[in-house]
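S.K.: predicted coordinates and the sequence they were generated for:
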Amino acid sequence: KKPCTAIFVGTGYFAEIHIPESRSLNGKGKKTMESSRNRKGAQSIQRAISLLRAVARHNEKGVALSKIAAEAGLHVATAHRMLAVLVQEGLVNQNPISKLYHLGIELFLLGGAAQQFTIRNQLRSALERIAGETGDTVFLLIRSGNDVLCIDRVEGKFPIRTIMIDIGARRPLGIGAGSLALIAFLPDDQFQAILSANTSRYAQYQNLTAEDIRKLAAISRKQGYVVSEGLFHEGVTSLGVPIFNRQKKVIAAITVSSISQRMDGKRCQEIVQMVRKVTRLEGTTSLRKTPKQKKLAESPRRNK
């Protein structure tokens, strides 16, 4: 095969350069360029998602460009260029006066279009029943990157209510009973990776470290759910119950919270059993037993 020939047009002259076949745009060279473009495209998508998550964490009050860039791990100029595209597409809004960024209406429209497929719809009636029978506030939480995202909340009728997190609010994974329930049952390497990623963010929570979260997670794995007695909110006890799918992966968590005087050991057990029962829906089962728990629960009579 003949080598590839490239002709460059300069100012008043032509230059003909013979390029070896191994460096031509055919064969391996072309594939390498395509592979590079694919990697850059995937990286751009990942960066855009990181920016959206950073904006979402501060959506209520708005967030400045510098903080978005820092949380997404991007240079300010890069973040600014990408945010400009997101604003143009309606996924992000920028207040013309304060210059702070918020989530855009287009993002909510996209979310609304997918609403019928979400676990929120599946478990809404379960939340209402739990809140109705306990009188306490019930939250539905899911994982979003290294954050926990509250996607639903139902308030009970008990006069003293504990509103710890609003719908749409985010926190670092590991902060809160339900948040910890989302990650405590992950493989250890994944669990440790999340703690490492969020360690610096835990500093904003007084008297709480990654080691504290690690210890509580170890206890929670043994009992199958999380009990937080005033650890994250003084005077409030919360139960975090993981929701597993058929593949035994945690897809959500339910938190039931109340003032600590109402949450003694017996009542906590009753609430956990209730959550187990009412969240069994279309193959979604809460609190599947770990292999160790199954072994302890099995008896010779049952095996016969």
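M.R.: Arrived safely, thanks for sending. Numbering: from 1, shown residues only.
S.K.: can we go C-alpha only for contacts and neighbour counts from here?
M.R.: Noted.
S.K.: from T279, how far off is S98?
M.R.: For S98, the distance to T279 (C-alpha to C-alpha, to the nearest Å) stands at 44 Å.
S.K.: so which of the two has more stuff around it?
M.R.: T279 (24 against 10; other C-alpha atoms under 10 Å).
S.K.: any idea how far I183 is from I151?
M.R.: Counting by C-alpha to C-alpha, the gap from I183 to I151 is 17 Å.
S.K.: cool, and E71?
M.R.: 22 Å.
S.K.: the two: who's more crowded?
M.R.: Neighbour count, other C-alpha under 10 Å: between E71 and I151, I151 has more, with 18 against 14.
S.K.: helices and strands around the helix or strand hosting S220, which ones?
M.R.: Per DSSP states H and E, S220 falls inside helix 210-223. Secondary-structure packing of helix 210-223 (3 or more C-alpha pairs under 8 Å, 6 or more residues apart in numbering; DSSP states H and E): helix 177-183, helix 188-202, strand 226-229.
S.K.: got the buried residues for the shortest one?
M.R.: This points to strand 226-229. V226, V227, S228, E229 (16 or more other C-alpha atoms under 10 Å).
S.K.: just the longest one next, same as before
M.R.: Using 16+ other C-alpha under 10 Å as the burial criterion, the residues of helix 188-202 that qualify are F191, Q192, I194, L195, N198, Y202.
S.K.: and here is the other one:
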Amino acid sequence: MRSRSPAAAGIAGRSAGEGNTDGTQAVRRAAAILRRIGRGGTQGASLADVTQALGLPRSTTHRILKCLVDEGLVKHDTERRRYLIGQLTYELGLTFNESALDLAKWRVVVDRVAQKTGVTAYLLSRSGIEATCVLKTEGNSVVRVIPVEVGQRRFLGVGAGATALLAALDEELRENVIKTIAPYLTAYSTLTEDKVRELVDQTLATGYSVSRGNVARDVIGIGMVVPEAPYLALSIAGLANQIEEKGVAHWAQILRQEINAVRSKDA
């Protein structure tokens, strides 16, 4: 598989507030709203969440959301006052050709990693300055840790898989991403710009990323990017005592073996 260029991946895309009178501004704002709702997973996002993320007047955000709801791209849960990804967005997603990411091939790998480790395994795909969970398989542990759901989005650098994807970018792009996501890192008590840089440096030194309680308390995640497809990352997440029992390097080796097995078949 070939890696998409940074421009194609949308890493250097404009902000939601930019645009002009030809209609692109409205499209960018709608796309930014969908991404923000997607980051909330099954919890979605409130009007305040979306307004803050886009930096737009509340009335403008509400007007766009109402249009997206009317079109079926967004669902409004009136009881919880939350906005969720809508039915039409899901239906349009069904037309996406799985071969674009070779998901059928990777589904087997993710299942095998979950079986070998006993913890939850994921495949994440880079999407601009975010990572999207495209596959997930739960392990057989009595206590299951699922810090991210399929379809949920996270900023690069937040979580093990997303950090591995960030580390795979060239230095200039990496720094641009870190500066862009910096205002949002306040949602995570252990993450700062410098901490993300430190995690990236560790990833580059070891070949795999480690997230120790950065997203969920008492949870350790380990992620590894696919060398021939650096927009994909394989990762696992489990309770800290599960991971530490055999050591992080042990679990990272399982990820490496599975990725190498795929590389051998593709060679």
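M.R.: Nice, thanks for sending it over. Treat the numbers as computed from the prediction; the structure is a model and nothing was measured.
S.K.: surely D152 of the first structure and I142 touch.
M.R.: No - in this structure, D152 of the first structure is not within contact of I142 by C-alpha atoms under 8 Å, at 9.8 Å.
S.K.: quick one: contacts for the residue nearest to the spatial centre of the second structure?
M.R.: Compute the mean C-alpha point of the second structure, and by C-alpha atoms, centre = their mean the closest residue is A131, 2.6 Å away. Residues near A131 of the second structure by C-alpha atoms under 8 Å, 6 or more residues apart in numbering: L124, S125, R153, R154, F155, L156, G161, A162, L165.
S.K.: how about 10 Å then?
M.R.: 39, 123-125, 151-159, 161-163, 165-166, 231-233 (C-alpha atoms under 10 Å, 6 or more residues apart in numbering).
S.K.: take these and keep only those in helices.
M.R.: Mapping the contacts of A131 of the second structure onto helices (DSSP state H) picks out R39, G161, A162, T163, L165, L166.
S.K.: could you identify the residue of the first structure that aligns with the third one?
M.R.: Aligning on TM-score structural alignment places A162 of the second structure opposite S179 in the first structure.
S.K.: its match: how many residues sit nearby?
M.R.: Residues near S179 of the first structure, counting by other C-alpha under 10 Å: 30.
S.K.: and for A252 of the second structure?
M.R.: 21.
S.K.: touching, it and I220? I think so.
M.R.: No - with contact defined as C-alpha atoms under 10 Å, A252 of the second structure does not count as touching I220 (11.9 Å).
S.K.: common neighbours of those two, please.
M.R.: Counting by C-alpha under 10 Å, 6+ apart, the residues touching both A252 of the second structure and I220 are V210, I236.
S.K.: how many neighbours does A261 of the second structure have?
M.R.: 12.
S.K.: right, I mislabeled it, should have said M274 of the first structure
M.R.: 16.
S.K.: contacts only, for the equivalent of it over in the second structure.
M.R.: In the second structure, the residue paired with M274 of the first structure according to TM-score structural alignment is Q257. Contact partners of Q257 of the second structure, counting by C-alpha under 10 Å, 6+ apart, are V113, R263.
S.K.: and if we set it to 6 Å?
M.R.: Applying C-alpha atoms under 6 Å, 6 or more residues apart in numbering, we find Q257 of the second structure in contact with no residue.
S.K.: tell me which element it falls in.
M.R.: helix 248-266.
S.K.: same thing with S258 of the first structure?
M.R.: strand 250-259.
S.K.: and the angle for that strand with helix 265-278?
M.R.: On the basis of axes from the mean of the first three to the mean of the last three C-alpha atoms, to 10 degrees, strand 250-259 of the first structure is oriented at 140 degrees to helix 265-278.
S.K.: packing partners of strand 250-259 of the first structure?
M.R.: The contact analysis (3 or more C-alpha pairs under 6 Å, 6 or more residues apart in numbering; DSSP states H and E) places strand 250-259 of the first structure against strand 137-144, helix 177-183, strand 236-244.
S.K.: what's the counterpart of the residue nearest to the centre of the second structure in the first structure?
M.R.: In the first structure, A131 of the second structure lands on V148 (TM-score structural alignment).
S.K.: next, its match: secondary structure please.
M.R.: Using DSSP: H, G, I helix; E, B strand; the rest coil, the structure places V148 of the first structure in strand.
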